[in-house]
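>>> Here you go, sequence then predicted model.
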Amino acid sequence: MCNNDAKPTMYEGRWAIASAVSLLSMVLLLDGCAVGPDFVKPEAEIQENWNEKDDSRVATQADVASQWWRAFSDPTLDQLIKLAYQQNLPLQITGLRILEARARLGIAIGQQFPQQQEVFGSATKEGVSENAPNSSFRDRNYWDYQVGFDAVWELDFWGKFRRDVQAAHASLIASEADYDDALVSLTAEVARTYTVIRTLEVRIELTRKNAELQEEGLKIAESRFRNGVVTELDVAQSRTLLESTRASIPQLQSGLRQAQNALSTLLGQPPGAIQTVLNEKKGIPTAPAEVAVSMPAELLRRRPDIRSAELAAAAQCARIGIAKADLYPRFSLFGEIGLQSSSQGGVQSNHAHMDNIFDSGSFFYSFGPSVQWPFFNYGRIENNVRVQDARFQQLLVNYKNTVLKAAQESEDALIGFLKSQESTTYTQNSVQAAQRSVEIALVQYREGAVDYQRVLDTQRALLQEEIRLTETRSSIATNLIALYKALGGGWELRQGQPIIAESTLTEMQKRTNWGRLLPPPSPKPEDLHPLLTRDVPVFKKPYW
């Protein structure tokens, strides 16, 4: 039986709680300190201007065209990129990772509040041994009832949880940059694959036309052989060239079908589903003669992979502070408040004390501070700090390497675009000369002025030069695509658009209560860089 005289009154309990709140407020006003380094954006070397800046075909402007693929003036390509943005499955996965990062930020913010709390209730039947100490002074069989609430709150005295919020916030922005990077890669890959398809279509058509030309040469050789003018060797050589040319067509057709299947996958469709879009053959996309590029320094702002590398380093920088906080004492507040009543004797007494559990005399509480300090950690905590610092340094170097690679990719694509244009002019002249050579060789062979080897050589050279011209024209388009990808163009396509499809949101909301995390807003350009630093407030409103 509990002694009510020994229990605190309800008034005393309220006074104790008020004292605890006052003590907590004083601790929070101190605001502790955030151990560990604050992130500073790393410096990266980048050239002031492009090496090809003096070329009249290169124009510099403040920004890159957000929908650069429209420069090809190809409605089919425009439609394919639109479909890919709406249906590409890896892009959807990247968008869902933004949701995951938002939820992880919510977890980090929640860690700033009481980390353990629970409402408890119990009804326990106790039976005490006759040989237990003091068993003669109490009824050995009784019921014990408890209801209440307890909590443990580790105070963020060293900024551990604020650093965790910084890391989670940086990871969230990095996931948005990763989405943009995936979109840049997607638009470029759709355009590149589409160019490959159109190039293979042109090559197949050229090969067929050359086969027809070679068939004409075979007929001439057969006619001259029947008339006894030449030997059967001319016929055999002509047939060898013709069949070799014909044999290359199925190989090209195989490559064409594989490229079409790859494009279907990019559009989130099964193989063959995009044939209706590609039915009309339009030739290789024609790139403009001039290209407008931004200054090299703009790569640091525009390229999503550079932003992602910077943000990954920022998140890791905060993790150094999280690890360092474990070197210091951990201060916590704990508290418990509730009602308790025990019954001894028979069933009637049992019911009586169930009714008395909500009396003022059943009130109890306990609260106070606690300190934990893993003093003898055998170097584990210090080595964990070193691990986090080494990882941070790796990411700093990775950031600089990402910037260097971006500059290289841009320069490679720009010089490739310009030199492919120059090469096309010469190759076009070469094709015209080869066509004229074939015409002359056939006439001279028909008249008996040259042997058939001369015809074979000119026909073989014509096919090679036409293929080279086709590939050179294709490289103009692919280099321009690579240039815009290297400049970080294309991610603006998602501005104002949903990151996750409506059908997916509906499915997820039916399965889980996502609260206000759905739908995720499309990040604005000005929100891509800001990071939480030492100015983080003591508390951020939690994600309920």
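Thanks, I have the structure now. Quantities reported herein were computed from a predicted structural model and do not represent experimental measurements.
>>> only C-alpha atoms for contact and neighbour calcs from this point on.
Noted.
>>> For the helix or strand encompassing Ser122, give me every contacting residue.
In the assignment (DSSP states H and E), Ser122 maps to strand 116-127. For strand 116-127, contacts defined as Cα atoms under 8 Å, 6 or more residues apart in numbering pick out 140-153.
>>> the strands in the stretch 251-400 of the chain, which residues?
291-293, 330-344, 363-372 (DSSP state E, counting those that start in this stretch).
>>> ok, back up a step: filter the contacts of strand 116-127 down to the buried ones and express that as a ChimeraX selection.
The buried residues among the contacts of strand 116-127 can be selected in ChimeraX (16 or more other Cα atoms under 10 Å) with this line:
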select :142,143,144,145,146,147,148,150,151,152,153
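>>> Would you format the contacts of strand 116-127 as CSV with distance to Ala273 and secondary structure included?
As requested, the contacts of strand 116-127 are arranged in CSV below (distance: Cα to Cα, whole Å; DSSP: H, G, I helix; E, B strand; the rest coil):
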residue, distance to Ala273, secondary structure
Arg140, 80, coil
Asn141, 77, strand
Tyr142, 75, strand
Trp143, 72, strand
Asp144, 70, strand
Tyr145, 68, strand
Gln146, 66, strand
Val147, 63, strand
Gly148, 63, strand
Phe149, 60, strand
Asp150, 60, strand
Ala151, 58, strand
Val152, 58, strand
Trp153, 57, strand
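>>> quick check, nearest of the contacts of strand 116-127 to Leu96?
Minimum distance to Leu96 across the contacts of strand 116-127 is 32.2 Å, recorded for Trp153 (Cα to Cα).
>>> Secondary structure class of the nearest residue to that closest one once chain neighbours are set aside, three-state.
Distances taken as Cα to Cα, 6 or more residues apart in numbering place Pro114 nearest to Trp153, at 4.1 Å, with adjacent residues excluded. Three-state call for Pro114 (DSSP: H, G, I helix; E, B strand; the rest coil): coil.
>>> Please compare the first structure with the one that follows:
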Amino acid sequence: MTSIRAAAPLVMLLLSGCVLGPDHKAPEIALPLKYAEGSVKSNGDISETAWWQSFNDRRLNALMKQGLDQNLSILEALERINQAEANVVVAGANALPSLTLSSQVERSGARGFRGTNDTTPRTQATGNLDVSWLLDLFGRYKRNKESALATLDQAYANVDAARLSLLSSVAAAYIDVRYYQERIAIARSNLKSRRETLELTRLQLEAGAASRLDVVQAEGLVNSTVADIPGLETSFRRAAHRVATLLGQPASSMLSDLQRGAGQPVARINTKTGIPADLIRNRPDIRAAERALAAAVADIGVAEAQLYPSISLGGSITPSYTRLAGGSDSHLLSWSFGPALNLPIFDGGQLRANLSSAESKAREAYLTWKDTVLGAVEEVENALAAVTRDGRTVAALRDTVRSYDEALNLSTASYRDGASSLLDVLDAQRSVSSAQANLAQAIQQQAQDYVSLNVAIGGGYAWGKGPTRVAAAARTAAAQ
């Protein structure tokens, strides 16, 4: 009795098994306390912050919502969640006993010919019940399920990353749409002004106050302006097509809607960038890389467990019934049960190589995570530096446009009075046109940099969707 009591804990330990391989720990990296041009205050969870609403553009707000619901890349990522959930079930099923039931009924006989007697027909029914269970002594299936759960978490993070990318792409394409509309409007306004100058020059020619050269120069400026418009219209259509495609619609389906003009988007709220450490929580691509690392670490345990023996329990029960045509019958019940030991002895180094490969993949996954974090910090630093300076560029260009507008008015009035040449007017028109185009481009760049900054800090991808799913693998580890 004493020996049985002493052996019981050993048996329970054998049945419960141990888990081989390293346990995943959150990776660490040294980051600065603040961005070069940022503050030392954390901005917390910003996944539900609708930063694009600061443009005060209702059309853009509607496009963002529509894109989050209809974008094909997001829907594809959601399908990958379904696949990952199925893989979790598969990984968990491998550690459970399997039970298979089969049955068969058969009627057989033979008819003789050329002197051969007929065989007696008979009916035979058989059944088979098989059960098997591979004891997870070294945690192979536990690690396998842990890897599957981490991969599921990675799939959820990839959906968030797809949403963030969608927000960036839709905002950028919409900003381009309004930019090219502004450029087209500027070109048409300049074309009107230059045609008026051409008409004035022709009148001056008739009055003998201008030369044919002046008329030709004015005509050349008009024609060059006309030539600019088709290219701008093409660029506008391309941007509009891009918006439609991002929303999961045919390319030309939104042209008529977007052709209704609106001003260029201008952000009116300063972005709180937080600190670099916030990125580890807020950037879904960083979370996806960390979950990939967790899966790779769990795979080390799977590979290591394959180096050790495995024990499986199996058994079967097979009842059979046979009835002959004469009325006699027989009943038989056969069964079997027993353990099986699988001990790897010589495999040419394959299992060791698998373990070495798994360890290398884990180190690679860590380097990928680290590279993702550092790349995210760089993106924020670049966008923050640009946003900080864009305002000064736009303000200076607004002043430039006002100055050149005044110069054009003065040169035009002087030309009408015959006090200056046509060349002064044409130069002033070119200066105004260039300054207006530069201002429109600067406003576009300012808006794009604002978008880039908010995307770089990981804002807005969960807007309208609720909090991000808590990591399944993390919950499992906490429960254990």
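Happy to help now that I have it. For clarity, every value in this text was computed on a predicted model and none was experimentally measured.
>>> Got a TM-score for the pair?
Overlay of the two chains. TM-score (TM-score structural alignment, normalised by the length of the second structure): 0.89; 463 aligned residues with a Cα RMSD of 2.7 Å.
>>> residues near the residue nearest to Trp153 of the first structure, how many?
15 (other Cα atoms under 10 Å).
>>> Helices of the second structure, start to end?
2-16, 58-70, 72-93, 140-206, 212-246, 255-258, 278-282, 284-305, 350-416, 422-456, 472-479 (DSSP state H).
>>> Which stretch of the first structure lines up against the second one?
Translated: helix 58-70 of the second structure. Under TM-score structural alignment, the counterpart of helix 58-70 of the second structure in the first structure spans residues 75-87.
>>> list the contacts for the spatially most central residue of the first structure?
Closest to where the C-alpha atoms of the first structure average out (Cα atoms, centre = their mean) is Asp178, at 3.1 Å. By Cα under 8 Å, 6+ apart, Asp178 of the first structure lies in contact with 94, 304-305, 308.
>>> Map it across to the second structure for me.
The equivalent of Asp178 of the first structure in the second structure is Asn158 (alignment by TM-score structural alignment).
>>> these two touch, right, Thr402 of the first structure and Ser308?
No - using Cα atoms under 8 Å, Thr402 of the first structure is not in contact with Ser308; the gap is 9.9 Å.
>>> Tell me which of these two has more neighbours.
Between Thr402 of the first structure and Ser308, Ser308 has the larger neighbour count (other Cα under 10 Å), namely 27 against 21.
>>> is it true that that one touches Ala170?
No - with contact defined as Cα under 8 Å, Ser308 of the first structure does not count as touching Ala170 (9.1 Å).
>>> about what we covered before: the residue nearest to Trp153 of the first structure -> the second structure?
Matched by TM-score structural alignment, Pro114 of the first structure corresponds to Pro97 in the second structure.
>>> Now do the same contact list for its match.
Pro97 of the second structure is in contact with 131-134, counting by Cα under 8 Å, 6+ apart.
>>> Quick check: nearest residue in space to the alignment partner in the first structure of Glu182 of the second structure, chain neighbours excluded?
Taking TM-score structural alignment, the alignment pairs Glu182 of the second structure with Val202 from the first structure. Leaving aside its sequence neighbours, Val202 of the first structure sits nearest to Gly283 (Cα to Cα, 6+ apart; 6.4 Å).
>>> isn't the one you found right up against Arg198?
Yes - in this structure Gly283 of the first structure lies within contact range of Arg198 using Cα under 8 Å: 5.4 Å.
>>> Between the two, which is the more surrounded one?
Arg198 (21 against 14).
>>> which ones are touching that one?
Contacts for Arg198 of the first structure (Cα under 8 Å, 6+ apart) come out as 281-285.
>>> and if you look at Leu96 of the second structure?
When contacts are counted by Cα under 8 Å, 6+ apart, Leu96 of the second structure touches 133-134.
>>> Under the alignment, what does Ser223 of the first structure map to in the second structure?
Per TM-score structural alignment, Ser223 of the first structure is aligned with Leu203.
>>> what number of residues lie near that match?
Residues lying near Leu203 of the second structure (other Cα under 10 Å) number 14.
>>> can you check Leu343 of the second structure too?
So Leu343 of the second structure, with other Cα under 10 Å, has 12 neighbours.
>>> which one of the contacts of Pro97 of the second structure is nearest Arg237 of the second structure?
Leu134 (62.0 Å).
>>> which ones are touching that closest one?
Counting by Cα under 8 Å, 6+ apart, Leu134 of the second structure has contacts 95-97, 310-313.
>>> For ChimeraX, what selects the buried ones among those?
Buried residues within the contacts of Leu134 of the second structure, by 16+ other Cα under 10 Å, are selected in ChimeraX with:
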select :95,310
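>>> of the contacts of Leu134 of the second structure, closest to Leu31 of the second structure?
Leu31 of the second structure lies nearest to Ala95 out of these, by Cα to Cα, at 41.2 Å.
>>> Leaving out sequence neighbours, find the closest residue to that closest one.
Tyr141 (5.7 Å).
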